[in-house]
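A.B. asks: sequence and predicted structure, then a few things I'm wondering about:
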Amino acid sequence: MATTYWDCCSPAYVWAASRYSKSVKSGVTGCNSKDQELTYSSSLKSGCQTGGNTFACSDQRAYSSSDSLAYGFAVGKLTEMTYEEMACTCFKLTFSSSVLSGKQMIVQITNTGTYPDDHHFDLAMPGANTYGEYSSGCESEFGSSYTWANKYGGLASSSDCDSLPEILQTGCKFRFDWFEGADNQTVSYEQVYCPTSLTSISGCVRSDE
């Protein structure tokens, strides 16, 4: 299953280097509330928690390479892999639901989450669902003067993307253009080596690649 989300919270694998030092060379890059990249330190804390200072960087979102191929970042849950094994791994997803059938995305796993199914990818796209424990994360980062996505379902149309901060609007419009406003899509997947086009954005590279 593939769904979409954007809650502005710091990806869990910002802390991958300290937790899984044998698996990754460095953690995922986090940003401050001005979307400026932060150098990792043990003092970083998710901005979606009280006193936190670290959020998702706006460039860690989906983008298209062609009409049939896109790249992006995701939460991953696969019961056959541990959190350490999944840290910053990449997968090629092939969509089989009718609206996106045949399209593919290569995604890097930069975050973790809890889902009812055993094989789940939650794709990072501004303007998508903000559900979860920290559903007010975007308001914490950017303030309350914007119209944020619904907790379930996200923004309703491409024109609604104009209500977001400017740095999130391109990623939001991808969701309605290339991704055709889809959600809850069936996918097949295979693990692949991470392309530099993704690792150069996230900053996270596995030690075995």
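C.D. replies: Arrived safely, thanks for sending. Numbers count the residues shown, from 1 in each chain.
A.B. asks: could you use CA atoms for every contact and neighbour count after this?
C.D. replies: Fine.
A.B. asks: where do the strands sit along the protein?
C.D. replies: For the chain, strands defined by DSSP state E occupy the ranges 2-5, 30-31, 37-38, 63-64, 69-78, 90-95, 104-111, 119-124, 187-192.
A.B. asks: measure the closest residue to residue 119 other than its chain neighbours to residue 159 for me?
C.D. replies: Leaving aside its sequence neighbours, residue 119 sits nearest to residue 78 (CA to CA, 6 or more residues apart in numbering; 4.7 Å). Distance, residue 78 to residue 159, by CA to CA, to the nearest Å: 34 Å.
A.B. asks: dropping in the other structure now:
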Amino acid sequence: MKMLLNSTLLLLLHFIVKSEAQYSTCKNTCSVEYEDDSKWGIENNDWCIIPDSCFESNTCWASSLGYDCCEGCDIITTDEYGEWGIENGEWCGILSSCSQSTASCWAGALGYPCCEGCDVVYTDNDGKWGYEDDWCGIKESCSATTTKKTTTTTSKKTTTTTTKAPTPTQKCRCQYEACGPGICCGAGMSCVEKDGYAQCEPDPNAELRPATDCEIGPHFGQWCQGCLVTDTQTDGSLWGWENKSPCEIKPYECNEFLNASWEDAEHHWPIGEAKGSTTRYWDCCKPSCAWPGKFEYKTNIKLCNADNSPLLDNNLISGCEGGPTYTCEEQTPWAVDEVTAYGFAAANIPGLTEADWCCTCYALTFTSFPIKGKQMIVQISNTGGDLGEGHFDIQIPGGGFGLFNGCSPRYPEIPEEDWGDRNGGVTSREGCYKLPKSMQEGCLFKFDWFRGADNPEITYVKVDCPKELLELSGCTRMDE
């Protein structure tokens, strides 16, 4: 653990420059670097005499390496310095007195004692097990015995039939605590070894484990009580929003929710092959497709003023540019059934222009959690300069303004911050109730049918528009 000077060179200097009487006793090391009539160590780049106390059974040899010695004798690993255990989440040295026992208890690392006897009743990858009022590990000093697959053991008038070794019940380690063979890490963490030291670190792909060992999440956030995901971090960790604060999603408890799938459900619409992405927004602005000359239509998109009364002049300026024209409040998403929903979106379709896609409808089939297999039929009423190809920006009240904010001039009584983040919008059901009452049901769609999905991936295909969407938008194309 530290760089030593060349032992031979130092030894020559030791004889040339000083006699043994001139050397001091080692104070911070018991590591023997050379041995003649005495045992020699090195401190501060000079030789020192190893004291006899270093070889007493209760002397902590690990202190010279910056570690305490263990109170127990459970060996986790061995290196060139000696035998190591883990206690209170930290590495510690095994005292030499432990080696005086007939055998160390390997089962201690798994949370079990070792047996007094040597009767083997089960063998697994960890070792041989016995049963003495509870499972116990067979000491290595025991001679080999015949392993029984099933044994009935009677003790204290209690008869127990055992068929396999139990699952360890010891508490797993938490953030950045020591781990190792047989020492597990808590939910959302894996044991990572660096520079000869292993510790628990956040890992979104860690083995699923109930969030019962650590009071807080792997990134030191509070655990969420629910499973609605409102944010996905760059490392893949999932976060929610509860009690006005971010919280970490429990991977084990929310596994079924997050990985629910409707792929085998009875779908009412075709499933497309083209792959795309989604986001969400609600800016209250006049839809781009509503401007005259955008495409050939029989009837154009319905427009409304700030009071949601219909406007008949599609040449009026958008509310996002100081005009009186806004998206009508009825053009919000809703659930048709558990698998299907209808709504509106801005979009960018590869190989097409606004003249081709305005007021057409597409079936979006979601391919990522937590709405995998659900379908949403959207009519395209808008476009966006910030949209990539195959990108559908779904209109959901409280979904975030994006580039433009027409909601603040339309609803001046609602503070701008109540609409949520500019990109992403409100982060909880509670946030929906801060919006205008006419917007609340559409906002709750995100947390109910949409299950809090954060920009899920899709496949998509063009379909005939359902009459329900046509009635709300009022928009019909000449070529359909």
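C.D. replies: Looks like it arrived, so ask away. None of these values were measured; they are calculated from a predicted model.
A.B. asks: among the strands of structure 1, which is nearest residue 206 of structure 1?
C.D. replies: Among the strands of structure 1, the nearest to residue 206 of structure 1 by CA to CA is strand 90-95 (9.9 Å).
A.B. asks: which helices and strands sit right next to the closest one?
C.D. replies: strand 104-111, strand 187-192 (3 or more CA pairs under 8 Å, 6 or more residues apart in numbering; DSSP states H and E).
A.B. asks: follow-up on the earlier one: CSV please, covering the strands of structure 1 and showing mean neighbour count and distance to residue 130 of structure 1.
C.D. replies: Shown next, in CSV, are these (neighbours: other CA atoms under 10 Å; distance: least, CA to CA, whole Å):
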stretch, mean neighbour count, distance to residue 130 of structure 1
strand 2-5, 22, 6
strand 30-31, 27, 18
strand 37-38, 15, 22
strand 63-64, 19, 19
strand 69-78, 23, 13
strand 90-95, 22, 22
strand 104-111, 26, 14
strand 119-124, 24, 11
strand 187-192, 15, 22
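A.B. asks: out of the ones you listed, nearest to residue 49 of structure 1?
C.D. replies: Closest among the strands of structure 1, using CA to CA: strand 30-31, at 14.4 Å.
A.B. asks: count of neighbours near the aligned residue in structure 2 for residue 130 of structure 1?
C.D. replies: Aligning on TM-score structural alignment places residue 130 of structure 1 opposite residue 401 in structure 2. If you count neighbours by other CA atoms under 10 Å, residue 401 of structure 2 ends up with 24.
A.B. asks: list the contacts for residue 401 of structure 2?
C.D. replies: Contacts here follow CA atoms under 8 Å, 6 or more residues apart in numbering; on that basis residue 401 of structure 2 touches 281, 282, 283, 421, 422, 423, 425.
A.B. asks: just put those in JSON lines and tack on distance to residue 191 of structure 2.
C.D. replies: Below are the contacts of residue 401 of structure 2 laid out as JSON lines (distance: CA to CA, whole Å):
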{"residue": "281", "distance to residue 191 of structure 2": "40"}
{"residue": "282", "distance to residue 191 of structure 2": "43"}
{"residue": "283", "distance to residue 191 of structure 2": "45"}
{"residue": "421", "distance to residue 191 of structure 2": "36"}
{"residue": "422", "distance to residue 191 of structure 2": "38"}
{"residue": "423", "distance to residue 191 of structure 2": "35"}
{"residue": "425", "distance to residue 191 of structure 2": "36"}
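A.B. asks: which of the residues you listed sits closest to residue 441 of structure 2?
C.D. replies: So of the contacts of residue 401 of structure 2, ranked by how close each gets to residue 441 of structure 2 (CA to CA), first place is residue 282, at 13.6 Å.
A.B. asks: for the alignment partner in structure 1 of the closest one, give me its contacts.
C.D. replies: Structural alignment (TM-score structural alignment) places residue 282 of structure 2 against residue 6 in structure 1. The neighbours of residue 6 of structure 1, taking CA under 8 Å, 6+ apart as the test, are 124, 125, 126, 127, 128, 129, 130.
A.B. asks: and for the helix or strand where residue 40 of structure 2 lies, what span of structure 1 is it aligned with?
C.D. replies: Here residue 40 of structure 2, judged by DSSP states H and E, is contained in strand 39-43. Across structure 1, nothing matches strand 39-43 of structure 2 (TM-score structural alignment).
A.B. asks: can you check stretch 352-365 of structure 2 too?
C.D. replies: Stretch 352-365 of structure 2 maps onto residues 81-94 of structure 1, going by TM-score structural alignment.
A.B. asks: start to end distance for that stretch?
C.D. replies: 19 Å.
A.B. asks: from residue 4 of structure 1, how far out is the counterpart of residue 374 of structure 2 in structure 1?
C.D. replies: Aligning on TM-score structural alignment places residue 374 of structure 2 opposite residue 103 in structure 1. Note on residue 103 of structure 1: its distance to residue 4 of structure 1, by CA to CA, is 16 Å.
A.B. asks: which residues of structure 1 fall in helices?
C.D. replies: 16-19, 83-86, 137-142, 166-176, 196-202 (DSSP state H).
A.B. asks: contacting residues around the aligned residue in structure 2 for residue 202 of structure 1?
C.D. replies: Structural alignment places residue 202 of structure 1 opposite residue 473 in structure 2 (criterion: TM-score structural alignment). Residues near residue 473 of structure 2 by CA under 8 Å, 6+ apart: 301, 302, 331.
A.B. asks: repeat that with 10 Å
C.D. replies: 299-303, 327-328, 330-331, 344, 359, 379-381, 467 (CA atoms under 10 Å, 6 or more residues apart in numbering).
A.B. asks: I'd like to check which residues are in contact with the residue minimising distance to the centre of structure 1.
C.D. replies: Central residue of structure 1 (CA atoms, centre = their mean): residue 124, 3.0 Å from the mean position. Contacts for residue 124 of structure 1 (CA under 10 Å, 6+ apart) come out as 3-8, 56, 58, 60-62, 72-75, 107, 110-111, 171-172, 175.
A.B. asks: with residue 117 of structure 1 instead?
C.D. replies: Contacts of residue 117 of structure 1 (CA under 10 Å, 6+ apart): 1, 77, 78, 79.
A.B. asks: ok, these vs residue 35 of structure 1, which is closest?
C.D. replies: residue 77 (26.9 Å).
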